[in-house]
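[1] can't give you the sequence, but here's the structure:
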């Protein structure tokens, strides 16, 4: 069993490696929910996530003989980067098995620290099975991303930092994938202040731990699918479940749309680049999944290693949902001046054209017709309504997409 003393020892191991990441007030959320809401910004940790803490502590506690043989791990990305960095510091070879769909930014991060990467399987659990096979065949030490006492203790050092800065903290909201982060945070926090509440957050597409917590026994997800790849864990580890049952007060879930909203909110309002798993605690607050009024709360931003392609998609969809971008398909006569006349309407409405595609060859079009797909910068829902009315008044057939 991991104890507060183990976590304090881990802090000593990490003193020259892991950063004491910023803990800052989130003014917009605090005002909205009439509470003091803080962000613990582990996305600014070395390697871009909290995982460095547990991985480094685990290798620091290995014998030199085991380090010399090398280590192997399975990871959706952040544990891999933390372990690769730690192994490099100790001069230890590391082989990391990662799901085939792991974002390029995470794969590149692992390779940059000198580890060997093997992409295999559709999710963490399939990569884990391949890593365990490699362990048996090569006699190397397996470093589990969450079900390991040294790893749990390393993650628990976050609580020590939190409660040193804010001793009267009332709630800590923590992402849950495999459970190592929330287990370490909860053990340390409850040992220091038994009255503090620990709230876990899972993604709706990977809700095995929430279902298991509710039933008090392991229930594996049939499948996992979520933009929060860092917490896309299918199988529930019994050891972690027991700790979570004992120490965690409540578990909630957030959808991918809610996670995307939080990613965009953190980027736009707080200038923070955050991955899906790192945004779930903020998403739970934003979408009223947790009772926090008149409280002092910390949301753990666990990581920032988001693929730029995914970030681009989230931004694009966010602009459409917030009525700041309007995408239209419009039919018009294929003759000189038609496009000019249409653009004059947008000019009158004060809408800026940012992209346009002109199609006159589609078999779905009548002869003499053309179809354009156009993207406009707009100023809100009312502005888009005015544009639609103006198009109708001028006889245009269009569809908003």
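    That came in fine, so what should we check first? Quantities reported herein were computed from a predicted structural model and do not represent experimental measurements.
[2] From here on, just use CA atoms for contacts and neighbour counts.
    Will do.
[3] quick one: the strands in the stretch 101-250 of the chain?
    Using DSSP state E, counting those that start in this stretch, the strands of the stretch 101-250 of the chain run over 116-119, 141-142, 171-175, 197-203, 250-254.
[4] elements contacting the second one?
    Secondary structure elements in contact with strand 141-142, counted by 3 or more Cα pairs under 8 Å, 6 or more residues apart in numbering; DSSP states H and E, are strand 71-74, helix 124-138.
[5] The third one now?
    For strand 171-175, the contact count by 3+ Cα pairs under 8 Å, 6+ apart identifies helix 180-192, strand 197-203, helix 276-286, strand 296-301 as packing neighbours.
[6] now the helices and strands packed on strand 141-142 in TSV, with distance to residue 32?
    Rendered in TSV, the data for those read as follows (distance: least, Cα to Cα, whole Å):
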stretch	distance to residue 32
strand 71-74	40
helix 124-138	37
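[7] quick one, which of these is packed in tightest?
    Compared across the helices and strands packed on strand 141-142, strand 71-74 shows the largest average neighbour count, a mean of 26 (mean count of other Cα atoms under 10 Å).
[8] Against that first model, consider the following:
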């Protein structure tokens, strides 16, 4: 088994390779930016390492570039891998740079955007299984059948070393770092980053974040042995892994200080906060580190770096996420009331809301409830709430003056 010291030396080599790729714009050196909004919400000085702006939309391009560049030098002509989407894009992209054929197995419910972008880089796509684990088993089978080289998404020292270059960049860009917070799926990302951070600045805390619906690393580090889970259930498909790797487990238990769990609702809130604070779109996995800070699951002070690891999210899912986050923050609410079922009444109600500056998002009618009088209709409005919370009370009061009783209702 490769040791932490060996991985650290491999990250040095990977850094030179990645820097060479960055000079040619094949890989990006992503920005490290302070977010005053997130800092104010957490009480720490929060800096975001925006790998969502990386080539292919996630950090995965780094590990893929490091591994496949070295494989190309060995004359490899065909690579196979399994991925929930981001590693797939990284492998397909780098393979295309070297004229290497790539075959990618992805779970059947992989977001369309990740499938289409992987195809765009010329990969052959096979959709198989409901989870990454099932896709991985199929991919390994295919690699043997085709006599191709398998490139693991995280349990590979070259992949880990490539991801570790992020750690070097953080230390180069920020003189004082107190903590680094990193999402964990299979563990390749945090293994690389934590190896560099702990070797260079041992006093810096490195904290991993997993979804409650995919807690393999969390359970494994607490039990002292690899603990898989039978199923995963989270909107953060990029970290929806049933079992962490042997290599990454051994590294993590040496260099990772703690792992915490966040809920999907925590992640939803973080996606909205990142978008509003930085104008950067984060996918579920990419927002997990910020979710841990905003929810208080990670409570650290000083200079804290949160890795926004990817931004490949389907627009339909992004729409759902934003509306759920706005509803949870009471920035959109539902009001309900009874009005006479006759022409012009609805126009009076909506007209009054318009006068008060209220934007109506949706309207629902209920005529079939037997408890409602036949000449009345129950109407529900989903509305945007202005910054002044008193505006909602004003709406209810003004509608009451017109003779219509409305009240707020939870979603």
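    Yep, it's here. Nothing here was measured: the structure is a model prediction, and the numbers come from that model.
[9] quick one: TM-score?
    The TM-score (TM-score structural alignment, normalised by the length of the first structure) is 0.93; 399 aligned residues with a Cα RMSD of 2.2 Å.
[10] if we can go back for a sec, can you tell which of the helices and strands packed on strand 171-175 of the first structure is closest to residue 105 of the first structure?
    Closest approach to residue 105 of the first structure among those is made by helix 276-286 (13.7 Å; Cα to Cα).
[11] Over which residues of the second structure does the closest one lie when aligned?
    Mapped onto the second structure using TM-score structural alignment, helix 276-286 of the first structure covers residues 284-294.
[12] what separates that stretch from the chain centre, distance-wise?
    Mean-position distance between stretch 284-294 of the second structure and its chain equals 7 Å (Cα atoms, centre = their mean, to the nearest Å).
[13] what sits up against it?
    Residues outside stretch 284-294 of the second structure that contact it (Cα atoms under 8 Å, 6 or more residues apart in numbering): 38, 41-42, 52, 181-183, 208-211, 235-239, 260-262, 266-271, 274, 298-299, 306-311, 313.
[14] And residue 128 of the second structure? What does it align with in the first structure?
    Per TM-score structural alignment, residue 128 of the second structure is aligned with residue 120.
[15] In this structure that match contacts residue 99, no?
    Yes - with contact taken as Cα atoms under 8 Å, residue 120 of the first structure and residue 99 are classed as touching, separated by 5.1 Å.
[16] Mutual contacts of the two, please.
    126-127.
[17] Just want to know which of those two has more residues nearby.
    Regarding residue 120 of the first structure and residue 99, a neighbour count based on other Cα atoms under 10 Å identifies residue 99 as having more, with 23 against 20.
[18] separation between that one and residue 74 of the first structure?
    9 Å (Cα to Cα, to the nearest Å).
[19] any shared contact partners between those two?
    124, 127.
[20] Tell me how many other residues crowd residue 174 of the second structure.
    As a burial measure, residue 174 of the second structure scores 13 neighbours (other Cα under 10 Å).
[21] all strands for the stretch 251-400 of the second structure, in order.
    258-262, 303-308, 332-340, 360-366, 376-384.
[22] what's the longest helix in the first structure?
    For the first structure, the helix reaching the highest residue count under DSSP state H is reported as helix 149-165.
[23] what do you get for the second structure?
    In the second structure, with assignment by DSSP H, the single longest helix is helix 4-23.
[24] which part of the second structure lines up with stretch 88-103 of the first structure?
    With TM-score structural alignment applied, stretch 88-103 of the first structure matches the range 96-111 in the second structure.
[25] Kindly check the end-to-end length of the matching stretch for me.
    End to end - Cα to Cα - stretch 96-111 of the second structure spans 22 Å.
[26] Show me which parts of it are buried, residue by residue.
    Across stretch 96-111 of the second structure, burial judged by 16 or more other Cα atoms under 10 Å covers 100-108, 110-111.
[27] again, but for stretch 266-277 of the first structure
    The neighbour-count criterion (16+ other Cα under 10 Å) identifies 266, 272-277 as the buried residues of stretch 266-277 of the first structure.
[28] next one: stretch 206-222 of the second structure
    Here stretch 206-222 of the second structure shows 206-221 as buried, counting by 16+ other Cα under 10 Å.
[29] so stretch 241-260 of the second structure aligns onto which residues of the first structure?
    Stretch 241-260 of the second structure falls opposite residues 233-252 of the first structure when the two are matched by TM-score structural alignment.
[30] what's the span of that stretch, first residue to last?
    Stretch 233-252 of the first structure has an end-to-end distance of 16 Å (criterion: Cα to Cα).
[31] Please work out which residues outside that stretch touch it.
    Contacts made with stretch 233-252 of the first structure from outside it, assessed by Cα under 8 Å, 6+ apart, are listed as 123-125, 147, 177-180, 182-183, 186-187, 190, 197-202, 206, 208-210, 212-213, 216-224, 284, 289-290.
[32] Tell me how far that stretch lies from the chain's centre.
    So, by Cα atoms, centre = their mean, the centroid of stretch 233-252 of the first structure is 19 Å from its chain's centroid.
[33] and that stretch, which residues are buried?
    Of the residues in stretch 233-252 of the first structure, those buried by neighbour count under the rule 16+ other Cα under 10 Å are 233-238, 240-245, 247-248, 250-252.
[34] all helices of the stretch 201-350 of the second structure, in order?
    216-223, 246-255, 264-278, 288-294, 315-328, 345-355 (DSSP state H, counting those that start in this stretch).
[35] looking at those, which is closest to residue 364 of the second structure?
    Residue 364 of the second structure lies closest to helix 345-355 among the helices of the stretch 201-350 of the second structure, at 11.4 Å (Cα to Cα).
[36] mean distance, that closest one to its aligned residues in the first structure?
    Here helix 345-355 of the second structure is compared with the first structure after superposition; its mean distance to the aligned residues, by mean Cα distance after the TM-score superposition for the first structure, is 3.0 Å.
[37] helices and strands around that helix, which ones?
    Contact analysis of helix 345-355 of the second structure by 3+ Cα pairs under 8 Å, 6+ apart lists helix 390-401 as its packing neighbours.
[38] Point out the other helices and strands that the helix it packs on packs with.
    For helix 390-401 of the second structure, the contact count by 3+ Cα pairs under 8 Å, 6+ apart identifies helix 345-355, strand 406-409 as packing neighbours.
[39] Please identify the deepest-packed of those.
    strand 406-409 (a mean of 16).
[40] In terms of secondary structure, what does it contact?
    For strand 406-409 of the second structure, the helices and strands in contact under the criterion 3+ Cα pairs under 8 Å, 6+ apart are strand 332-340, helix 390-401.
[41] Packed most tightly, which of these would that be?
    With neighbours defined by mean count of other Cα under 10 Å, none of those is more surrounded on average than strand 332-340, at a mean of 19.
[42] how big's the offset between it and the first structure?
    In the superposition with the first structure, the aligned residues lie an average of 3.2 Å away from strand 332-340 of the second structure, counting by mean Cα distance after the TM-score superposition for the first structure.
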